[in-house]
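Participant: give me coordinates for this.
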Amino acid sequence: MPDTSSQQAHHADDVFKRISNQNIRSIDLQFTDVAGMVKTVTIDADHLADALTEGVWFDGSAVEGFARIAESDMYLMPDLSTFAVIPWEGHHPEIGRTARILCDVYTPNGQPFAGDPRGALRRAMEQAAEMGLSYVVAPELEFYLFSAPPEQGELEQDDHASYFDASDGVARVIRKRITDALREMGIVVESSHHEVGSGQHELDFAPMDALRMADAILTARMAVRTIARQEGRFATFMPKPLSDAPGSGMHVHQWMRDLESDENRFADAREDYGLSRDGQAFLAGQLTHAREICAVLTPLVNSYRRLMSGLEAPIYVTWAQLNRGALLRVPRLSDDNRLGTRIESRCPDPSCNPYLAFTVLLHAGLRGIRDTLALPPAAEEELYEVSNRRRHLTTLPTSLQEALDEFEGSDVAREALGLHLFERFLEAKRLEWRDYLLVVSPWELERYLTIY
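Facilitator: Here you go, the predicted structure:
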């Protein structure tokens, strides 16, 4: 929910003091398009006061999936609770420092813009609040580091280490700089480590409410790419950049907290797996609607290379406690775990728009609670070896086209995003799929050129 005027006033006092004390000369006002790409309007710090009262106007028709020419005028309203100095830009006395503020998008009549991804997540959080719930998440953000940008030739991984191996050299410096920078911006990375793939790394975030976490994911992706470039490396959140190496995911750990008591509404020691009735229904909702929301969680043509390869990426629409091949897990916890029972979604990847991803995950779960959906039995066997015909297991979509077909027919996705975002997302992704179909791939040339 937007800050009240008193909250904004409190934030404003602190912000203007910091601007003065830290020689901040420029403010990057940021928002995202439907695909999750960060858009920036930079203003002089002296103009921030006017921006807080009048907004900053821009042409929405120039932004992917935002508005058509006839409805293009809109403006940004800064959310001062997101103010942070950008650490990786450093301090140049002659030009000052730069801060960033994330913004909500409004139409000329003063209404929240229906096509603003951040607004969609706000609305979803408000629906949860009406049920007395707060949606809290903790993602695991994976990425690859390469020694040079792709235009300089074949991709070369930055190292040949593996899971939890000690990083050394440049990779260690990059990860340390990233976590330090994010800490300065109020974002806590509980741990970071090397992943399974050579040159692959992971950042594990401390839990936050979903809106603040989506803000944090945007910031983290910028930090990773920029700091890697400053250290002479190239970072990518592409889900499957290498055919013969694991893909990058963004597993999302989820909790529902009671708004009044702050208790974990997923936890009930009397139930199997320690998962409450609400937690079971929430999980059942995400299972039931998994295929419909997959296009939002894994939104690229390349995303389905990761899913279909296995390698701890989910293929089947199942849940489990121990099996890491399941789409959703209820991890086993020690008795003294401070956060308690949680539900882990293993479908999302780091290319998603986090605002939209958390929105559809939340709506699917809340639908399960409202409809009191029953949870099917867990699937603890080795899913990558089980016969699909024997078990009749439902699979996730195997291509972006299949995922978009499911998305298009989904009332949950339509309700979650609202008609404007729903149509713009579908339109943009259908175009992406059509563009892909026109390209002759290296695999086709190698397979067919000389034998036909």
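Participant: all contacts plus neighbour counts: C-alpha atoms, from now on.
Facilitator: Fine.
Participant: is Ser345 in contact with Pro331, as I believe?
Facilitator: No. Assessed by C-alpha atoms under 8 Å, Ser345 is found out of contact with Pro331, at 10.8 Å.
Participant: neighbour count: these two, which is higher?
Facilitator: Taking other C-alpha atoms under 10 Å, Ser345 and Pro331 do not tie; Ser345 has more neighbours (24 against 18).
Participant: and the residue nearest the centre of this protein?
Facilitator: Closest to where the C-alpha atoms of the chain average out (C-alpha atoms, centre = their mean) is Pro354, at 2.8 Å.
Participant: so that one touches Gly36, yeah?
Facilitator: Yes. Pro354 lies in contact with Gly36 (C-alpha under 8 Å); the separation is 7.2 Å.
Participant: list the buried residues in stretch 152-160.
Facilitator: Judged by neighbour count using 16 or more other C-alpha atoms under 10 Å, the buried positions of stretch 152-160 are Leu155, Gln157, Asp158, Asp159.
Participant: the second one contacts Phe146, doesn't it?
Facilitator: What that stands for is Gln157. Yes. Look at Gln157 against Phe146 with C-alpha under 8 Å: they come within range, at 4.5 Å.
Participant: now do the lengthiest helix in the chain: distance to the chain's middle.
Facilitator: In the chain, assigned by DSSP state H, the helix with the most residues is helix 411-437. The gap between where helix 411-437 is centred and where its chain is centred comes out at 17 Å by C-alpha atoms, centre = their mean, to the nearest Å.
Participant: same question for stretch 171-186.
Facilitator: 19 Å.
Participant: another one to check against the first:
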Amino acid sequence: MVTKFVAPDTAGTAPGSVAPDRITQFVETLKDQGIAYVRFEMPDLHGVSRSKVVPIDKVEGYTRKGLNFYGGTLALDTASMVVSGAGLHEERKYRDHMIIPDLDTVTPVPWLDRTAKVICDPQWSPDDPLTVAPRYVLKSLLDKAAEMGFDVMMGHEFEFYLLHGETREPLFGGLHIFNNIRNQYVPELDQLLDYLRGSGVDVITSNCEYAPSQFEINFGPGVGLRGADKAFTFKNAVKEIAHRMGYLATFMSKPFADRAGCCCHFHISLLDRSTGKNICVDQDDPDGLSPTFRSFIQGILTHAPAMFPMIGPTPNCYRRLKPHTFAPSNISWGIEDRSAMVRVKATRDEDTHLEMRAASGLSNPYLTAAATLAAGLLGIQHQYELQPPVDGPSEDNPDLLKFPQTLEAALDGLAADTEMLSLLGEDFVRLLTTVKRFELARFHDHITEWERQEYMEIY
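Facilitator: The predicted model follows:
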């Protein structure tokens, strides 16, 4: 099993333009470490990995020229149906695009023999990248933050259910958060942790969560794109490893009506690019928060309605966001308020940051980061004044604006926010909106078992 790669230094080179000698070094390093296959992976609109497996003797050629992929892959819905009008299918004559590996993202795939993976970016040509790709959208916002003088530290915290592969039912019952036996209920959980660590995910804690057969595995943050890349690797690895072990791992927001939902708590702070210092902290402030950080928080609150199609991208996501369920339900902030949308970790030191708690466990990690960063940067640009927190748990305050109650309402909220549209990119928003409205049409056409049970006999 390969445990470490020494990737070539590609700093300062544009995507798809790595120097030839570095590509040669990249391939030779893989060969020296016994790698026989490399998986070229592209994050899709939903945060799912779309990939092709390449034998090591073909890797150099595809790294130089790109690997062909169906050009409409980013405009497939959650059932992989072709979504007309999304801009990438008939509009491009159903052509291919090329995916270009980011050599800094190569990691082992320790549950497979002699295999590594690398994250790729799509382009029509070297001068025509697919700017609608979620990873590109986040890159552009990180560049915007850099122009404003900031690097971005981020970390994603996910909950998921581990279920029987055939029945899709929990492994155990009861509510036993942190229960020692449930933490390592089956030996495959220990193997899962080993595999994650071997794939470059720096696991820091693992435990069972509130609901039966629900788990949380946390890993360290990262600066910039690497933070989101790690979250992408984590989610897809958990799904794949669980499948190979005979289980189903699901990050679905609300798989069971009477049990806890699955979240993504997104942690973010801003660093001064020139010093590396955390700019969120101010020792002279009563709460230890800098003026810049206060404006950043208010940006998230002000533009929250527009964030929801990215942090809650399916109709099921809105079943989770209810009061008194350890999930937020209104646009709010507070210091250590677990019921608020924005929970501020005001530690008065370099660890000061915020935790945006409204994202679903199934959200695309690149888009969760992009939505939060875009809203926060707008707050800094406009020097928003942070609204005061409320007394008591935020979820109990009837005066606070509620979240959108449906994905339809969330899409309307995004369409109405011209500043968020501009920062995220109109082509990306068109793609996202077209695909999500297509999914919603299929959702509303579906006849549920509840409807049959409720109405068939009585009427």
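Participant: matching residues in the second structure for the longest helix of the first structure?
Facilitator: Following TM-score structural alignment, the aligned partner range for helix 411-437 of the first structure in the second structure is 418-444.
Participant: in a strand, Leu311 of the first structure, correct?
Facilitator: No. Counting by DSSP: H, G, I helix; E, B strand; the rest coil, one finds Leu311 of the first structure to be coil, located in no strand.
Participant: residue in the second structure paired with it?
Facilitator: Under the alignment (TM-score structural alignment), Leu311 of the first structure maps onto Thr325.
Participant: residues in contact with its match?
Facilitator: Residues near Thr325 of the second structure by C-alpha atoms under 8 Å, 6 or more residues apart in numbering: Ala260.
Participant: one more: Leu411 of the second structure?
Facilitator: Ala306, Phe308, Pro309, Thr433.
Participant: need the counterpart of the third one in the first structure.
Facilitator: Alignment note (TM-score structural alignment): Pro309 of the second structure maps to Ala295 of the first structure.
Participant: shouldn't that match be in contact with Leu396?
Facilitator: No. Ala295 of the first structure is beyond contact range of Leu396, at 10.1 Å (criterion: C-alpha under 8 Å).
Participant: ok, those two, which is more surrounded?
Facilitator: Ranked by neighbour count (other C-alpha under 10 Å), Ala295 of the first structure and Leu396 place Ala295 first, with 31 against 22.
Participant: against Met250 of the first structure, how distant is the more buried one?
Facilitator: 14 Å (C-alpha to C-alpha, to the nearest Å).
Participant: now swap in Ala138 of the first structure and tell me
Facilitator: Where Met250 of the first structure is concerned, Ala138 of the first structure sits at a distance of 10 Å (C-alpha to C-alpha).
Participant: of these two, who's got more company?
Facilitator: Using other C-alpha under 10 Å as the criterion, Ala138 of the first structure and Met250 rank with Met250 on top: 27 against 22.
Participant: would you list every one of the strands in the stretch 201-350 of the first structure?
Facilitator: Applying DSSP state E, counting those that start in this stretch to the stretch 201-350 of the first structure gives strands spanning 208-209, 234-236, 250-258, 319-320, 328-329, 343-345.
Participant: what's the average distance of the fifth one to the second structure?
Facilitator: For strand 328-329 of the first structure, the mean deviation from the second structure after alignment is 0.7 Å (mean C-alpha distance after the TM-score superposition for the first structure).
Participant: residues in the second structure aligned with that strand?
Facilitator: Mapped onto the second structure using TM-score structural alignment, strand 328-329 of the first structure covers residues 342-343.
Participant: need the residues that contact that stretch.
Facilitator: With C-alpha under 8 Å, 6+ apart, stretch 342-343 of the second structure has contacts from Ile297, Ser332, Trp333, Gly334, Ile335, Glu336, Asp337, Leu354, Glu355, Met356, Arg357.
Participant: which of these count as buried?
Facilitator: Judged by 16+ other C-alpha under 10 Å, buried ones among the contacts of stretch 342-343 of the second structure: Ile297, Ser332, Trp333, Gly334, Asp337, Leu354, Glu355, Met356, Arg357.
Participant: ranges for the helices of the second structure?
Facilitator: Going by DSSP H, the second structure shows helices at 20-32, 56-65, 134-147, 180-183, 187-198, 225-244, 291-302, 304-311, 365-381, 407-415, 418-424, 426-445, 449-455.
Participant: any idea which of those gets closest to Glu90 of the second structure?
Facilitator: Proximity to Glu90 of the second structure (C-alpha to C-alpha) singles out helix 426-445 among those, at 13.5 Å.
Participant: burial of the counterpart of Arg183 of the first structure in the second structure, as a residue count?
Facilitator: Using TM-score structural alignment, the equivalent of Arg183 of the first structure in the second structure is Arg197. Using other C-alpha under 10 Å, Arg197 of the second structure has 18 other residues around it.
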